[in-house]
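any chance you can model this:
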Amino acid sequence: MLEVPGARLYYEVRGSGPLVVLVGAPMDAAAFEGVATLLATDHTVLTTDPRGINRSTVDDPDRDSSPEDRADDLARLIAHADAGPAVAFGSSGGAVSVLALAQRHPEHVRTAIAHEPPLIELLDDRAQLRANTEDMIATYLRGDHRGAWLLFLQNANIQLPDDVFAMMFGGPREGQSAADEHYQFAHMLRGTTYWRPDLGALTAANVEIGIGEDSTGQLCDRTSRALATALGTTPTMFPGDHTGFLDHPETFAATISALG
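Got it, this is the predicted structure:
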């Protein structure tokens, strides 16, 4: 655990060699265990639960988690590991955290790899996407978690078979998973998706954009391509979809090594 302003961060370190940081939001450290284990054969690998999620507790559970907060947390973890600068890989909301880290603390980042950051402010239909986001948050806070996830997937243009949706989102919410889900909808989603990157700062940094090969047409495919275009870079294709690192850890590990 690392004490930081307003939070206590759970983190794991494995392996030895150049530092790689693997980050999600709201995904916790466990989501990257497969990739981390593979990279640890010749890297020092740091994974963490973002503030407010699972084992990383916060002083004020009603305070929103911003990309800036999470970037500052990552900078403190990298300094604490004393092995930087790091190759920082982030997926989904974690990609936004990594981009904010590259902006705010470039001295800690050798390469920032942003895999499918959901930056809706880069899109022409951002007003509608904002309205959709407010609708899903309000639906969740009214107690309709199933309806909120239906709206979330519709907004993301992700289709799940009915049985898969029922397995993932149809049952009652309880324990830590319920607390993490509430924190995501109430305190992470808005700040993460509405974040506006500083394109000048990111152009000056070493930033790589990653997209899943199976994410074509999804919201995060669109946002990632918009960011790559704005930065004048060509995105790197990763296997799978938005959570491809779960099913293809070997390719993810190899691609992160190559990009870093």
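
for the rest of this, base every contact and every neighbour count on C-alpha atoms.
Noted.

and the gap between the residue nearest to Arg104 when sequence neighbours are not counted and Ser97?
Nearest residue to Arg104, sequence neighbours excluded (Cα to Cα, 6 or more residues apart in numbering): Ala71, at 7.3 Å. Remark: distance between Ala71 and Ser97 (Cα to Cα, to the nearest Å) = 5 Å.

what does Leu199 give?
15 Å.

neighbour count for those two, which is higher?
Per other Cα atoms under 10 Å, whichever of Leu199 and Ser97 has more neighbours is Ser97, with 32 against 13.

right, and the more buried one touches Asp73 too?
No - using Cα atoms under 8 Å, Ser97 is not in contact with Asp73; the gap is 9.5 Å.

about what we covered before: who's in contact with the residue nearest to Arg104?
Residues in contact with Ala71 (Cα atoms under 8 Å, 6 or more residues apart in numbering) are 97-98, 100-101, 104-105.

what about it, which helix or strand?
In the assignment (DSSP states H and E), Ala71 maps to helix 67-81.

what does Ala112 give?
Using DSSP H and E, Ala112 falls in strand 109-115.

okay, buried residues for that strand please.
Within strand 109-115, the residues scored as buried using 16 or more other Cα atoms under 10 Å are 109-115.

burial count for Val35?
22.

can you name the residues in contact with stretch 234-248?
The list of residues contacting stretch 234-248 from outside it, by Cα under 8 Å, 6+ apart, reads 31-32, 34-35, 91-92, 116, 208-215, 220, 224-225, 228, 251-252, 255.

7 Å instead, please
Applying Cα atoms under 7 Å, 6 or more residues apart in numbering, the set of residues contacting stretch 234-248 from outside is 31, 116, 208-215, 228, 252.

those: which two are farthest apart?
Ala31 and Ala228 (25.2 Å; Cα to Cα).

that older thread, and the angle for the strand holding Ala112 with helix 67-81?
Counting by axes from the mean of the first three to the mean of the last three Cα atoms, to 10 degrees, strand 109-115 points 130 degrees away from the direction of helix 67-81.

next SSE after strand 109-115?
Heading C-terminal from strand 109-115 (DSSP H and E), you reach helix 126-141.

which neighbouring elements make contact with the helix or strand just after that next one?
Following helix 126-141 in sequence order, the next helix or strand is helix 145-156 (DSSP H and E). On a contact count with 3 or more Cα pairs under 7 Å, 6 or more residues apart in numbering; DSSP states H and E, helix 145-156 meets helix 126-141.

centre of the chain to the helix it packs on, how far?
19 Å (Cα atoms, centre = their mean, to the nearest Å).

next, the second sequence, to be compared with the first:
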Amino acid sequence: MTEATTRTIDVPGAVLIYDIRAGSVADKLPLVMVASPMAAAGFTTLAGHFTDRIVVTYDPRQSERSKLTTDADPTPETHADDIHQVIQAAVGPGPVDVLASSGGAVNMLAFVAAHPGVVHTLVAHEPPLVSVLPDRTAALAAVRDVRDTYERDGLGPGMAKFLALIMHSGEVPADWSDRPAPDPAQFGLPTEDDGSRDDPMLGHGHIVNVTGYEPNYAAIKAAPTKVVMAYGIESEGLITQRAALAVADALGVEPTAFPSDHGGFLGGEYGQTGDPDSFAVRLREVLDG
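Here you go, the predicted model:
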């Protein structure tokens, strides 16, 4: 696999780290892979399937090698501007193709609205957009409860509630936040509070800002970007799958099924393995046409 070249860029409020892998075919569009809060390391296996293209990955400002230099909580618009600067520094003004997963898919919907013309094809894979769901009131209350639990009790209790929520299939019941809290130990999480509040998923306002974001559908439709709303075939009924379908409906596009689940592209990164070979085949099919 092509070795990555690592670079640093200063942006307002953060220092970002990004990686570039060279491509073997000159006329192929660069492929940018983004997630949030997952960092570039999560795309290592998938990037190895696209050695014909320049591949750009990066660590979001609250994750791993990148660092915040401000106390302000980043929003999807903040991340969109970060990604824009990374793309310009890495490969110029575009066009590029983009695979965006989870919170990265939310950030890239904000990107297309704010920076039309840069992205040729956006594959937005399972954005956790609670704001677009029919049960948004209960679901947003559940998200705020996750955030409040983390701020009050620490990582274990907060992450346990988060995992229970994202594993729930179907609409979120109105009394979800009033139900007994799950035991962190059942997820292998710490039960003691170490006092830290800088988790990239639950801290920095991430979970509330991402799930509550409302896409600018008019601006996205007006952009020349082909938007592909993707979901995993094993994610039936989960928040991220339901959100992908809802956004596809709002944009007037057909949702596109991908192999595996929310982490279908993972090949052992972060201890998770999806079906990266099949995922890469499907992604190439979508990008090629």
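
in helices, which of the contacts of stretch 234-248 of structure 1 fall?
Those of those mapping onto helices are 228, 252, per DSSP state H.

possible to save the contacts of stretch 234-248 of structure 1 as TSV with distance to Pro239 of structure 1 and neighbour count?
Putting those into TSV (distance: Cα to Cα, whole Å; neighbours: other Cα atoms under 10 Å) gives the following:
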residue	distance to Pro239 of structure 1	neighbour count
Ala31	16	18
Glu116	12	30
Glu208	16	22
Ile209	14	22
Gly210	10	27
Ile211	8	27
Gly212	5	23
Glu213	5	15
Asp214	7	15
Ser215	9	22
Ala228	18	18
Phe252	8	22
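
distance to Arg146 of structure 1 added to the contacts of stretch 234-248 of structure 1, as CSV?
As requested, these are exported to CSV (distance: Cα to Cα, whole Å):
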residue, distance to Arg146 of structure 1
Ala31, 23
Glu116, 24
Glu208, 35
Ile209, 31
Gly210, 30
Ile211, 27
Gly212, 26
Glu213, 28
Asp214, 25
Ser215, 23
Ala228, 33
Phe252, 31
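
between the contacts of stretch 234-248 of structure 1, which sits nearest Val87 of structure 1?
Glu208 (10.6 Å).

next up, the contacts around the alignment partner in structure 2 of that closest one.
Using TM-score structural alignment, the equivalent of Glu208 of structure 1 in structure 2 is Val228. By Cα under 7 Å, 6+ apart, the contact set of Val228 of structure 2 is 122-124, 255-256.

how about 10 Å then?
Shown in contact with Val228 of structure 2 (Cα atoms under 10 Å, 6 or more residues apart in numbering): 99, 121-125, 244, 248, 251, 253-256, 286-287.

what does Ala253 of structure 1 give?
34-40, 245 are the contacts of Ala253 of structure 1 under Cα under 10 Å, 6+ apart.

tell me the average deviation of the helix or strand that contains Tyr58 of structure 2 from structure 1 after fitting.
Per DSSP H and E, Tyr58 of structure 2 falls inside strand 55-59. Comparison of strand 55-59 of structure 2 with structure 1 after fitting gives an average deviation of 0.4 Å (mean Cα distance after the TM-score superposition for structure 1).

run the angle between that strand and helix 76-91 for me.
Calculated by the same axes, to 10 degrees, strand 55-59 of structure 2 forms an angle of 140 degrees with helix 76-91.

what range in structure 1 does strand 55-59 of structure 2 sit on?
Strand 55-59 of structure 2 covers residues 45-49 of structure 1 once aligned (TM-score structural alignment).

and that stretch, how far out from the chain's middle?
For stretch 45-49 of structure 1 - counting by Cα atoms, centre = their mean - the centre lies 12 Å from the chain centre.

returning to what we had before: the next helix-or-strand element following the strand holding Tyr58 of structure 2 vs structure 1, mean deviation?
Reading on from strand 55-59 of structure 2 to the C-terminus, the next helix or strand found by DSSP H and E is strand 67-68. After superposition onto structure 1, strand 67-68 of structure 2 sits on average 1.0 Å from its aligned residues (mean Cα distance after the TM-score superposition for structure 1).

hmm, back to that, can you redo the buried residues of strand 109-115 of structure 1 as JSON lines with distance to Leu141 of structure 1?
Listed next are the buried residues of strand 109-115 of structure 1 as JSON lines, based on distance: Cα to Cα, whole Å:
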{"residue": "Val109", "distance to Leu141 of structure 1": "37"}
{"residue": "Arg110", "distance to Leu141 of structure 1": "40"}
{"residue": "Thr111", "distance to Leu141 of structure 1": "37"}
{"residue": "Ala112", "distance to Leu141 of structure 1": "34"}
{"residue": "Ile113", "distance to Leu141 of structure 1": "33"}
{"residue": "Ala114", "distance to Leu141 of structure 1": "29"}
{"residue": "His115", "distance to Leu141 of structure 1": "28"}
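
what about His204 of structure 2, which SS state?
Using DSSP: H, G, I helix; E, B strand; the rest coil, the structure places His204 of structure 2 in coil.

now the closest residue to it other than its chain neighbours: how far from Ala100 of structure 2?
Excluding the flanking residues, the one nearest His204 of structure 2 by Cα to Cα, 6+ apart is Asp73, at 5.0 Å. Between Asp73 of structure 2 and Ala100 of structure 2 the computed distance is 21 Å (Cα to Cα).

could you do Val55 of structure 2 as well?
In terms of Cα to Cα, Val55 of structure 2 sits 13 Å off from Ala100 of structure 2.

next, show the common contact partners of the two.
With Cα under 10 Å, 6+ apart, Val55 of structure 2 and Ala100 have common neighbours 32-33.

higher neighbour count, those two?
Legend: neighbour count by other Cα under 10 Å for Val55 of structure 2 and Ala100, higher for Val55 (28 against 25).

pretty sure the more buried one sits against Ile20.
Yes - the pair Val55 of structure 2 / Ile20 is scored as a contact, 5.7 Å apart, by Cα atoms under 10 Å.

got any residues that touch both of those two?
Joint contacts of Val55 of structure 2 and Ile20 (Cα under 10 Å, 6+ apart) are 2, 4, 30-32, 90-91.
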